[in-house]
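Enquirer: Sequence unavailable; structure follows:
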């Protein structure tokens, strides 16, 4: 095997270890090669037991996440799945609602669909706030200390923003959901979402199907404490049934 092929295949394994699943198309775009090349690499790596070949892509051998991607890196991953979720959220959320929009690229991709409705937004995401600011919607930023890797405001200043607020929905993000555990990479990221949930009538956890069966370091809430899980249409029926025992799955 050439050094070029070796480096590319190592990059594929690294990407999968961080994300949990990627389509062949997303891998090709991320690495800068053709989907045909990626499919050939996936076949070889599957035979070497370095990844698991799946329909339309691949997933890692391990279900434990290693390193968290930055927001700019996550923006390029599984875009089609995130857009599906954005469309679903626009159908679920009632007009004239006040919603907390958590940080995370899946929720960021929901913004173009949600701004078409008459909504009021509260967000701790710097990027989402910047995009919402150009819309006709009412928008409030929590402020606080900026966590630059994920582009979100965290800490006590951000959390105090919710004092006295009444939300209809808290739309929350996660790095992975395993069994009844909804996980993230730090206590601060989980805590601000729990604060928002405590001020909301309903809470929804947002995750594409690649995050199911994956776990990050911190469990910040149980899945059965949410009013629902909103995911994409590619979820396996067996997995859908498994997670439906904890909450409603859209």
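Expert: Received it, and whenever you're ready, just let me know what you need. Bear in mind the structure is a predicted one, so any value in this text is a computation, not a measurement.
Enquirer: Please count neighbours and contacts with C-alpha atoms only from this point.
Expert: Noted.
Enquirer: Which elements pack onto the lengthiest helix in the chain?
Expert: The longest helix of the chain (DSSP state H) is helix 3-19. Under the contact criterion of 3 or more C-alpha pairs under 8 Å, 6 or more residues apart in numbering; DSSP states H and E, helix 3-19 touches helix 24-31, strand 57-59.
Enquirer: can we see that at 10 Å?
Expert: Helix 3-19 is packed against strand 22-23, helix 24-31, helix 35-47, strand 57-59, with contacts defined by 3 or more C-alpha pairs under 10 Å, 6 or more residues apart in numbering; DSSP states H and E.
Enquirer: Quick one: list the elements packing against the first one.
Expert: Just to be clear, that refers to strand 22-23. If you count contacts as 3+ C-alpha pairs under 10 Å, 6+ apart, strand 22-23 packs onto helix 3-19, helix 35-47, strand 57-59, helix 79-92.
Enquirer: another one to put next to it:
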């Protein structure tokens, strides 16, 4: 197979799924690891994809861009682990919490095994799978209904209606982007409405967002910065972002990257 043919296959896969892994491409294309990485370098140089650790993802940046779950799950891994570990320390036994969809909140769910007696409401199929796999008899998991989005969130009138009848001690919200003016944003209008219902149901709102989210703006605002009681990010957050968040949110927690200790 010629280089341009391999690269066409790679691009087709990125556009279809949002992400590719080097190991999978090696097997599929029947070429070496080095050859695949050279192809990814060429495509990244043309601005046709973004290289990440172990593979590549679709190019992001527009306010309506919404990468799939698999694409986002390979980004900022160490940061997400650190944030998840720090956020789990905020959860007390016997409380009712909400967890929105997203790869950071999915990572966070894996850190809840040690917290007994939780009631967890989520619109994330991935989060629900993690919580159910733990098989804890003292845990209640409520999965909202709704229409499934590229990030495996259940959204729409069914999800919103259910959430509007609930009162949650803490809601852990994942977001696509954060900026000083627009606040916490998403590229998906229906997901924004459902996330807003989570915000309204919360006694306290905790936003989980790695440092790369700062300056990214989705088409729809979920909440203003001042609505967050706590923002948990990582210690690679830029100084201007730290200052803006410190001034507007209740508390800013910066988790040291590399010290989460794993899930």
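Expert: It's in. These figures come from a predicted structure and were not determined experimentally.
Enquirer: Let's have the helices and strands packed on strand 22-23 of the first structure in TSV, adding distance to residue 138 of the first structure and mean neighbour count.
Expert: As requested, these are exported to TSV (distance: least, C-alpha to C-alpha, whole Å; neighbours: other C-alpha atoms under 10 Å):
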stretch	distance to residue 138 of the first structure	mean neighbour count
helix 3-19	33	16
helix 35-47	42	17
strand 57-59	39	22
helix 79-92	16	19
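Enquirer: what ranges do the strands span in the first structure?
Expert: Counting by DSSP state E, the first structure has strands at residues 22-23, 52-54, 57-59, 98-101, 120-123, 138-141, 145-147, 152-154, 167-173, 176-178, 181-184, 200-206, 218-222, 228-230.
Enquirer: picking that back up, how about the helices and strands packed on helix 3-19 of the first structure, which one is nearest residue 2 of the first structure?
Expert: Nearest to residue 2 of the first structure among those is helix 35-47 (12.6 Å), distances taken as C-alpha to C-alpha.
Enquirer: What is that closest one packed up against?
Expert: Helices and strands touching helix 35-47 of the first structure, by 3+ C-alpha pairs under 10 Å, 6+ apart, are helix 3-19, strand 22-23, helix 24-31, strand 52-54, strand 57-59.
Enquirer: run the last query once more with 8 Å
Expert: The elements that helix 35-47 of the first structure packs onto, with contact taken as 3+ C-alpha pairs under 8 Å, 6+ apart, are helix 24-31, strand 52-54, strand 57-59.
Enquirer: tell me the most buried of those?
Expert: Between those, strand 57-59 has the highest mean count of neighbours, a mean of 22, where neighbours are mean count of other C-alpha atoms under 10 Å.
Enquirer: That one corresponds to what range in the second structure?
Expert: Matched against the second structure by TM-score structural alignment, strand 57-59 of the first structure finds no partner residues.
Enquirer: circling back to that earlier point, nearest to residue 228 of the first structure among the helices and strands packed on helix 35-47 of the first structure would be which one?
Expert: strand 57-59 (25.1 Å).
Enquirer: Now do the closest one: distance to the chain's middle.
Expert: When C-alpha coordinates are averaged (C-alpha atoms, centre = their mean, to the nearest Å), strand 57-59 of the first structure and its chain have centres 17 Å apart.
Enquirer: now do stretch 172-182 of the first structure
Expert: Here the centre of mass of C-alpha atoms in stretch 172-182 of the first structure, compared against the chain's by C-alpha atoms, centre = their mean, lies 10 Å away.
Enquirer: do stretch 56-75 of the second structure as well
Expert: Centroid separation between stretch 56-75 of the second structure and its chain, computed with C-alpha atoms, centre = their mean, is 10 Å.
Enquirer: Which stretches in the stretch 101-250 of the second structure count as helices?
Expert: Remark: helices assigned in the stretch 101-250 of the second structure by DSSP state H, counting those that start in this stretch are 103-109, 125-133, 157-163, 189-201, 239-248.
Enquirer: tell me what the second one is packed against?
Expert: Using 3+ C-alpha pairs under 8 Å, 6+ apart as the contact criterion, the neighbours of helix 125-133 of the second structure among helices and strands are helix 103-109, strand 140-143.
Enquirer: What span of the second structure is stretch 91-106 of the first structure aligned with?
Expert: Counterpart in the second structure of stretch 91-106 of the first structure, with TM-score structural alignment as the criterion, is residues 89-104.
Enquirer: If we go by neighbour counts, what in that stretch is buried?
Expert: Using 16 or more other C-alpha atoms under 10 Å as the test for burial, stretch 89-104 of the second structure gives 91, 96-104.
Enquirer: out of the residues you listed, what pair is the most spread apart?
Expert: Across those, the two lying at the largest distance from each other (C-alpha to C-alpha) are 96 and 103, at 20.9 Å.
Enquirer: and residue 130 of the first structure, which of the helices and strands packed on helix 35-47 of the first structure is closest to it?
Expert: Nearest to residue 130 of the first structure, of those and by C-alpha to C-alpha, is helix 24-31 at 25.0 Å.
Enquirer: which helices and strands sit right next to the closest one?
Expert: Judged by 3+ C-alpha pairs under 8 Å, 6+ apart, helix 24-31 of the first structure is in contact with helix 3-19, helix 35-47, strand 57-59.
Enquirer: just checking, residue 123 of the first structure touches residue 101?
Expert: Yes. With contact defined as C-alpha atoms under 8 Å, residue 123 of the first structure counts as touching residue 101 (4.8 Å).
Enquirer: and for stretch 15-35 of the first structure, what are the contacting residues?
Expert: Counting contacts by C-alpha atoms under 8 Å, 6 or more residues apart in numbering, the residues outside stretch 15-35 of the first structure that touch it are 8, 11-12, 37-39, 56-60, 62-69, 76-79, 210-211, 214.
Enquirer: can you list the helices and strands packed on strand 22-23 of the first structure in a markdown table and add distance to residue 132 of the first structure?
Expert: Formatted as a markdown table, the entries for these read as follows, by distance: least, C-alpha to C-alpha, whole Å:
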| stretch | distance to residue 132 of the first structure |
| --- | --- |
| helix 3-19 | 27 |
| helix 35-47 | 34 |
| strand 57-59 | 33 |
| helix 79-92 | 15 |
